[in-house]
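In: for reference, the sequence and a predicted model appear below.
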Amino acid sequence: MRTKDEAKRHAIREAAIAAVVAGGLGGASIAEIAKRAGLSQGTIYLYFSGKDELFDAVFLDVKREIHARLMAAAHAGGSAKEAIRGMWLALFDHASERPADFAFAEHLSAARMLDGRASPEIDAMAQEVAQIIEQAVLSGTLVDLPTQTLSALLSGPALQMARRSVVRKEPPSKDELDLAFEAIWRGIAR
């Protein structure tokens, strides 16, 4: 039996991301991913049973990285506003530094919404973010709205701006980010 190699797994991950970003989910075949990774299709099947398992694994990897970054920013100290602002800005940092990862996650997130697939790990990540927002409501920092509503009000503009920056290959300026966050914050702050 052949052993698995982390360098090959990483090459498969990067090739899957590049294939999805270049051609969408439908255009990213195992053959295309293998070609981009410089590996045989058989090698990919040594790591993953098929395209769905591969995409799910890469999606979880990317989401873990983004989530770790958001949580590090949230727990960096300070007020509830500083924690939420830190998470908001961490999303842009990640999108700027890893635009292909961000675009891949967007493709998979949209597909998962359409087919209704859920992941306990992704749900747990969302719950961790929700707890930060809930604490801000309980402390009187944010208006008393449902957590999902506050999350949508915060994340919607951030995701849209991050998408735009990835597509245009031009991140928003610090001033633009600060202005946008403050405008959103004024709408939800108590």
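Out: Sure thing, it's come through. Residues are numbered from 1 along each chain as shown.
In: going forward, measure contacts and count neighbours with C-alpha atoms only.
Out: Fine.
In: the nearest residue to residue 32 once chain neighbours are set aside in helix, strand or coil?
Out: Nearest residue to residue 32, sequence neighbours excluded (Cα to Cα, 6 or more residues apart in numbering): residue 19, at 6.9 Å. The local conformation at residue 19, judged by DSSP: H, G, I helix; E, B strand; the rest coil, is helix.
In: tell me the contacts of residue 19?
Out: By Cα atoms under 8 Å, 6 or more residues apart in numbering, residue 19 lies in contact with 27-29, 32-33, 36.
In: reformat the residues you listed as TSV; add distance to residue 138, secondary structure and neighbour count.
Out: Listed next are these as TSV, based on distance: Cα to Cα, whole Å; DSSP: H, G, I helix; E, B strand; the rest coil; neighbours: other Cα atoms under 10 Å:
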residue	distance to residue 138	secondary structure	neighbour count
27	46	helix	13
28	45	coil	20
29	48	coil	18
32	50	helix	18
33	47	helix	26
36	49	helix	16
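In: need the residues you listed in a markdown table with distance to residue 161, can you?
Out: Output for those, formatted as a markdown table (distance: Cα to Cα, whole Å):
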| residue | distance to residue 161 |
| --- | --- |
| 27 | 26 |
| 28 | 26 |
| 29 | 30 |
| 32 | 30 |
| 33 | 29 |
| 36 | 29 |
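In: which one of the residues you listed is nearest residue 132?
Out: Among the contacts of residue 19, residue 28 lies closest to residue 132 (Cα to Cα), at 36.3 Å.
In: can you tell me which residues contact the closest one?
Out: Per Cα under 8 Å, 6+ apart, neighbours of residue 28: 16, 19-20.
In: got another, please set it beside the one above:
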Amino acid sequence: MPRPTPDQTLQKIRAALVAEVAEKGIGATSVGAVAKRAGVATGTIYLQFDSKEDMLQKIYLQIKTEFHGLIVAAADEPSSKEMIRKMWFEMFAFVDAHPLDFMFIEYAGAAQVLTAKQAKDIAYTQTEITAMIQRAIDDGTVAELPVSVVTTLLVAPAMHLARTKALRLEKLSKAQVDITFERVWLSIAAAAQPS
């Protein structure tokens, strides 16, 4: 059997860390458990990362950056409704393909695993998404609600469906995602805006 490449080893470690955090939480996750799940020696992890915290931070930044790239690609849509719709469906495509990764970025974000410098360096991700939502509010597509409320209404169903998929190994149906978007859209759309 051929020896795994460094990138393949890193991907195994990433998948193992994400699964450990999703199952046990950040506090109960250990380097040893990640190594065992990844099928690598603990020393192999220390070749890639300085500590558990370093591993959490680097993998969080990697997944967060990938996720962010998918979401902000919607900024080029011609209308704000299409932009919000694309953001939503890109988020759900990510959730469908990587439910544990989505849960990991939610858990790691809530646990504030980043250093102050790392948090500052990645603050642009929230700023860009906030600007996209604010654009939709400013042009009258989305109701005049605080951006944080709109964000919560958009993200909460994704988190619920990620948990459902991860815990029950259920496939998200297109009909389920479509109807969920339509119901969320009703809650955030400006009243005078046609659907």
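Out: Looks like it arrived, so ask away. Keep in mind the model is a prediction, meaning the values are calculated, not measured.
In: ok, the residue nearest to residue 32 of structure 1 to residue 34 of structure 1 distance?
Out: 10 Å (Cα to Cα, to the nearest Å).
In: one more: residue 78 of structure 1?
Out: Here residue 78 of structure 1 is placed at a distance of 46 Å from residue 34 of structure 1 (Cα to Cα).
In: what does residue 92 of structure 1 give?
Out: From residue 92 of structure 1 over to residue 34 of structure 1 the distance is 30 Å, taken as Cα to Cα.
In: run a quick neighbour tally on residue 176 of structure 2.
Out: By other Cα atoms under 10 Å, 10 other residues sit near residue 176 of structure 2.
In: any idea how far residue 170 of structure 2 is from it?
Out: In this view, residue 176 of structure 2 and residue 170 of structure 2 are 12 Å apart by Cα to Cα.
In: before we move on, back to that, more neighbours: residue 78 and residue 34 of structure 1, which one.
Out: residue 34 (21 against 10).
In: OK, contacts around the more buried one?
Out: Contacts for residue 34 of structure 1 (Cα under 8 Å, 6+ apart) come out as 12, 15, 40-41, 44.
In: aligned to residue 32 of structure 2, what sits in structure 1?
Out: Counting by TM-score structural alignment, residue 32 of structure 2 corresponds to residue 31 in structure 1.
In: now its match: closest residue in space, sequence neighbours ignored.
Out: Counting by Cα to Cα, 6+ apart, residue 31 of structure 1 lies nearest to residue 41, which is 6.0 Å off, once chain neighbours are set aside.
In: now do the strands in structure 2.
Out: Using DSSP state E, structure 2 contains no strands.
In: contact partners of the lengthiest helix in structure 1?
Out: Ranked by residue count under DSSP state H, the longest helix found in structure 1 is helix 51-74. Contact partners of helix 51-74 of structure 1, identified using Cα under 8 Å, 6+ apart, comprise 13, 16-17, 29-30, 48, 82-84, 86-88, 90-91, 94, 101-102, 104-105, 108, 122, 125, 129.
In: ok, now stretch 102-113 of structure 2?
Out: With contacts defined as Cα under 8 Å, 6+ apart, stretch 102-113 of structure 2 is touched by 18, 21-22, 25-26, 53, 56-57, 60, 63-64, 94-95, 159, 162-163.
In: now with 6 Å?
Out: 18, 95 (Cα atoms under 6 Å, 6 or more residues apart in numbering).
In: buried ones in it?
Out: 102-109, 113 (16 or more other Cα atoms under 10 Å).
In: please apply the same query to stretch 127-134 of structure 1.
Out: Neighbour count says stretch 127-134 of structure 1 has 129-130, 132-134 buried, by 16+ other Cα under 10 Å.
In: output those residues as CSV; include the columns distance to residue 186 of structure 1.
Out: Converted to CSV, these look like this (distance: Cα to Cα, whole Å):
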residue, distance to residue 186 of structure 1
129, 20
130, 19
132, 18
133, 15
134, 17
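In: residue ranges of the helices in structure 1, please?
Out: Counting by DSSP H, the helices of structure 1 are 6-27, 30-37, 41-47, 51-74, 80-97, 99-115, 120-138, 147-168, 174-188.
In: quick check: residue 187 of structure 2 vs residue 13 of structure 2, distance?
Out: Distance of residue 187 of structure 2 to residue 13 of structure 2, given as Cα to Cα: 40 Å.
In: more neighbours, those two?
Out: Taking neighbours as other Cα under 10 Å, residue 187 of structure 2 and residue 13 compare with residue 13 leading, 25 against 15.
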